[in-house]
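[1] quick one: sequence plus predicted model below, questions after.
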Amino acid sequence: MGALKMRTELLNVGSLLAKEARGMEEQPLYRSTVFETEDTGDYDRANCGERYLYDRIEAPNRDCLGEAISRLEQGQDTAVFGAGMGAISAVFLALNRKGSHVVVNRAVYGETIELLNDILTTYGVDVSYVDFESLEAVEQAVTERTTLIYTEVLTNPLLRVVDLDAVTALARRRGVLTVVDSTFTTPMLIRPLEHGADLVIHSLTKYFGGHSDITGGSVTGSRELIKKVKRTQVLLGSCMAPDSAWLALRSLRTMELRVRRQMENAAAIAGALEGDPRVRYVNYPGLVSHPQHELADRLLDGGYGAMLSFRVEDDLEKVDEMIHRLKVIRYLGTLGGIRTSLAHPATAFRHEFSREELEAVGIYDGLVRISAGIEDAEDLIEDLREALGVFGE
């Protein structure tokens, strides 16, 4: 899908309406948790999905949002969840049974790892964590019991790039599914289904929502797979509230504008930090110095994302002082919003992983992650330069 087509889809999502609500210009907000049925036959039809029955099962605002996401991702159907972790949980629980095996990029979101280690393995599912920069290692990890391969496109927080075309080709050859968390990239940069993935996941809390006022998640793919995911979703009860679905649809109209500005700001910040002597290195695939810049160029469409990370001296007291000096950028436990935010990965996962485990995957006390917002780029750069003064002028 080209940039013009994407912009058209985003501007038109407000007129997408679910089932009997079709035909109206704007999407109404349906706060009802239950929908009236006329008799037993009507109830049975509703129970089979022919009309609405109960909010946890299906609801107009979620359906409308799901249809919009399906169009953007070029998928057949989408399940919309109350949180990104709800989407991830439903996928792993729906597609695995006792004795199953999954291959997972060892650099995925920390709470995904916690889900797998603390919950999925207790149900008898085996998990292999692999460095996805080595396609040979991924293939060696696949066994006869492997059900799916799971990865992100850009890893958190080191911004390594996964060769999605190669991974999905391997998965098809071995007869397993590929599931991709594309939260960092969004449909603005890549549509994983077009690259051979079977399911694509988003934390809608981030770029889709964009304003830090909703929490949500989504899974998009074939009708057959999404039917399985939705069945598990209904049993887990992880449904998005109507208000949040309505707000997410609102936000979709401006996503192209927001994300383009965020990517421009990220590129400007990365370029400024790369030339700063107080910064050891910058992780941003848009930099020519990034070891996978050529892969990012080939894989991503029209940008390199709005996330970056950089490393300063491994002195936590100085890192805290740097944070205290910031005036524009805020220390927030999320990303993807219109306000530029900072995160300290080593602190975020200090209770779940040891220092040795964190450093083994490149997470040091001096590593800082930035989610670029839509403010003026020069203001952001000046804010960082003044804050870096704690490491020397």
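    Great, that's in hand.

[2] when you work out contacts or count neighbours from here on, use the C-alpha atoms and nothing else.
    Will do.

[3] so residue 305 sits in a helix?
    No: the assignment for residue 305, made by DSSP: H, G, I helix; E, B strand; the rest coil, is coil rather than a helix.

[4] quick one: contacts for it?
    Residue 305 makes contacts with 184-185, 189, 262-263, 266, as judged by C-alpha atoms under 8 Å, 6 or more residues apart in numbering.

[5] which residues are contacting stretch 47-59?
    Outside stretch 47-59, the residues within contact range by C-alpha under 8 Å, 6+ apart are 19, 30, 32-37, 43, 45-46, 60, 234, 237-239, 242.

[6] which of those residues count as buried?
    Buried subset of those (neighbour count, 16 or more other C-alpha atoms under 10 Å): 30, 43, 46, 60, 234, 238-239, 242.

[7] farthest-separated two in the residues you listed?
    Greatest spatial distance among these (C-alpha to C-alpha): 43 and 238, at 22.9 Å.

[8] what are the buried residues along the helix or strand where residue 87 lies?
    Residue 87 belongs to helix 84-94 when assigned by DSSP states H and E. Within helix 84-94, the residues that count as buried by 16+ other C-alpha under 10 Å are 84-94.

[9] just checking, what packs against that helix?
    Secondary-structure packing of helix 84-94 (3 or more C-alpha pairs under 8 Å, 6 or more residues apart in numbering; DSSP states H and E): strand 77-81, helix 110-118, strand 199-203, strand 217-221, helix 223-236.

[10] SS state for residue 57?
    Residue 57 - assigned by three-state DSSP - is coil.

[11] distance of it from residue 375?
    Going from residue 57 to residue 375 by C-alpha to C-alpha, to the nearest Å gives 40 Å.

[12] show me which of those two is the more surrounded one.
    Per other C-alpha atoms under 10 Å, whichever of residue 57 and residue 375 has more neighbours is residue 57, with 19 against 16.

[13] which strands and helices sit next to the lengthiest strand in the chain?
    If you go by DSSP state E, the chain has its longest strand at strand 146-152. Judged by 3+ C-alpha pairs under 8 Å, 6+ apart, the packing partners of strand 146-152 are strand 101-105, strand 177-181.

[14] comparison target below:
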Amino acid sequence: MEFSKASEILYKGRVVKGMDFNKPEAFPLFANTSFTMKSLDEVKEAYKSKYTYVRTGNPNRDSLAEIVSSLECGEDTLIFSSGMGAITTTMLALVKPGDHIICNRNIYGETFDVMVKLLSTFGVETILVDFDDIENVRKAIQPNTKMIYSEVLANPTINVADIPTLAKIAHDHDALLMIDNTFTSPIAIQPISFGADIVINSMTKFMNGHSDAITGSITASSEIIETIRPIRMLCGTPGDPHASWMMIRGIQTIDLRLKKQMANAAKLAKALEDNQYVSKVNHPSLESFPQHELATKLFKSKDTMSGIMSFIIPEDEKKINAFMQKLHFAHYATTLGGLRTTLNHPVTSSHSHMPDEDRRKMGITPGMFRLSVGIEDVDDLITDFMQALQVFGN
């Protein structure tokens, strides 16, 4: 779906729960924690269909939710305080003691902790499986399997999830398929269109795009959303109105930003692959990528796959430091998806808790960097990386 359709929510003067904003050019910020009423009749009406308290309802959050639903081709969306808030709240709402979850082995570190450490204290079992071989998923199914969970692209190895096949396996066994779309965004792919039941976005990343606000979203059927909604209120994880307001601002440029970032990533990935000092590049646009064929079935083109990649350089810490210092455009940051190109070192960040032997089995070495590509001129980016990589020839 084109973003212009989602933007109608802002520009048609829509009435949000009875409040007519008369076509504001910039959507207003409702920073108040409460709405007032003048009579008991008005109070009763407010609790039915209007706004009362910020934790239960807010126009900025609701408007952002409508936009995300449109972009993700879902029935309804809830906005959360963060991507992790979205994940944990959804799990607490949908699984119960005795349930079983099949989770992709290649998963974000804190999602791993939720699945393996947090949920286990509530009597929920999570099994980690290598989703690259889909037979592993089939073999892992149990009578009490409630959910299959994966990211579209794994962090940081960029392994691609076969969403249509995962959806069929889940639905054949009365389970739900939950997909994290953070690394790709609905501009690249809409997992619900491929059979996913629930889509989570850490909107802090590409959907915001400006590295200045934190929010998460869950998009699903109205039935699933209504199951999660009261738990979100009880957990205190609804999104902040100001952050939601900032997200609406960021999403207005998402189509322009993401297409530029994804196209830049495809070109930079090829240039890095051709460099003599780079031993491996992980990006689905490359023909050398093990799941390139699957990626071509899921994404519209090689230029619209993702703004994220990873690459491996020699394991020489002194020269790695020199390489980083030689870069002019890219810089180290602990987040991703912003306007500028950023680097992250998994061995010292997201996967630092894992033994080196286990990391290497996953393809993560001390020479690996995850790269979030920005909107800079792609020729400038390529030139910059090529000159910085020369340090490995010295």
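    Here it is on my side, so go on. Computed from a predicted structure; not experimentally measured.

[15] just send the helices and strands packed on helix 84-94 of structure 1 back as JSON lines, with distance to residue 126 of structure 1 too.
    Converted to JSON lines, the helices and strands packed on helix 84-94 of structure 1 look like this (distance: least, C-alpha to C-alpha, whole Å):
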{"stretch": "strand 77-81", "distance to residue 126 of structure 1": "25"}
{"stretch": "helix 110-118", "distance to residue 126 of structure 1": "9"}
{"stretch": "strand 199-203", "distance to residue 126 of structure 1": "20"}
{"stretch": "strand 217-221", "distance to residue 126 of structure 1": "22"}
{"stretch": "helix 223-236", "distance to residue 126 of structure 1": "20"}
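
[16] for residue 310 of structure 1, which of the ones you listed is the nearest?
    Using C-alpha to C-alpha, the helices and strands packed on helix 84-94 of structure 1 put helix 110-118 closest to residue 310 of structure 1, at 18.7 Å.

[17] so that closest one corresponds to what in structure 2?
    Alignment of helix 110-118 of structure 1 against structure 2: residues 109-117, by TM-score structural alignment.

[18] leaving out sequence neighbours, find the closest residue to residue 240 of structure 1.
    Of all residues not flanking residue 240 of structure 1 in the chain, residue 82 sits nearest, at 3.8 Å (C-alpha to C-alpha, 6 or more residues apart in numbering).

[19] tally of neighbours for the one you found?
    Here the number of neighbours of residue 82 of structure 1 (other C-alpha under 10 Å) works out to 23.

[20] next one: residue 378 of structure 2
    Neighbours of residue 378 of structure 2 under the rule other C-alpha under 10 Å: 19.

[21] what sits against it?
    Listed by C-alpha under 8 Å, 6+ apart, the contact partners of residue 378 of structure 2 are 264, 267-268.

[22] so which of the residues you listed are in helices?
    Mapping the contacts of residue 378 of structure 2 onto helices (DSSP state H) picks out 264, 267-268.

[23] thinking again about what came up before, JSON lines please, covering the contacts of residue 378 of structure 2 and showing neighbour count and distance to residue 247 of structure 2.
    Listed next are the contacts of residue 378 of structure 2 as JSON lines, based on neighbours: other C-alpha atoms under 10 Å; distance: C-alpha to C-alpha, whole Å:
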{"residue": "264", "neighbour count": "24", "distance to residue 247 of structure 2": "23"}
{"residue": "267", "neighbour count": "19", "distance to residue 247 of structure 2": "28"}
{"residue": "268", "neighbour count": "22", "distance to residue 247 of structure 2": "28"}
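
[24] closest to residue 213 of structure 2 out of these?
    Of all the contacts of residue 378 of structure 2, residue 213 of structure 2 sits closest to residue 264, with 23.9 Å by C-alpha to C-alpha.

[25] which one in structure 1 is aligned with the closest one?
    When structure 1 is aligned by TM-score structural alignment, residue 264 of structure 2 is paired with residue 265.

[26] identify the residues contacting that match.
    Listed by C-alpha under 8 Å, 6+ apart, the contact set of residue 265 of structure 1 reads 306, 372-377.

[27] 6 Å instead?
    By C-alpha atoms under 6 Å, 6 or more residues apart in numbering, the residues touching residue 265 of structure 1 are residue 377.

[28] do you know how far the nearest residue to residue 122 of structure 2 once chain neighbours are set aside is from residue 148 of structure 2?
    Nearest residue to residue 122 of structure 2 in three dimensions, chain neighbours excluded: residue 97, at 5.8 Å (C-alpha to C-alpha, 6+ apart). According to C-alpha to C-alpha, residue 97 of structure 2 and residue 148 of structure 2 sit 16 Å apart.

[29] what range in structure 2 does whichever strand or helix holds residue 384 of structure 1 sit on?
    For residue 384 of structure 1, the host element (DSSP H and E) is helix 377-387. Aligned by TM-score structural alignment, helix 377-387 of structure 1 falls on residues 378-388 of structure 2.

[30] mean distance, the matching stretch to its aligned residues in structure 1?
    Compared with structure 1 after fitting, stretch 378-388 of structure 2 deviates on average by 1.4 Å (mean C-alpha distance after the TM-score superposition for structure 1).

[31] buried sites along that stretch?
    378, 381-382, 384-386, 388.

[32] for those, which one is nearest residue 394 of structure 2?
    The closest of those, once distances to residue 394 of structure 2 are taken by C-alpha to C-alpha, is residue 388, at 11.3 Å.

[33] now do the same contact list for the closest one.
    For residue 388 of structure 2, the contacting residues are 323, 326-327, by C-alpha under 6 Å, 6+ apart.

[34] how far away is it from residue 271 of structure 2?
    Relative to residue 271 of structure 2, residue 388 of structure 2 is positioned 13 Å away (C-alpha to C-alpha).

[35] now do residue 390 of structure 2
    14 Å.

[36] how about residue 279 of structure 2?
    12 Å.

[37] same thing with residue 361 of structure 2?
    Distance of residue 361 of structure 2 to residue 271 of structure 2, given as C-alpha to C-alpha: 26 Å.
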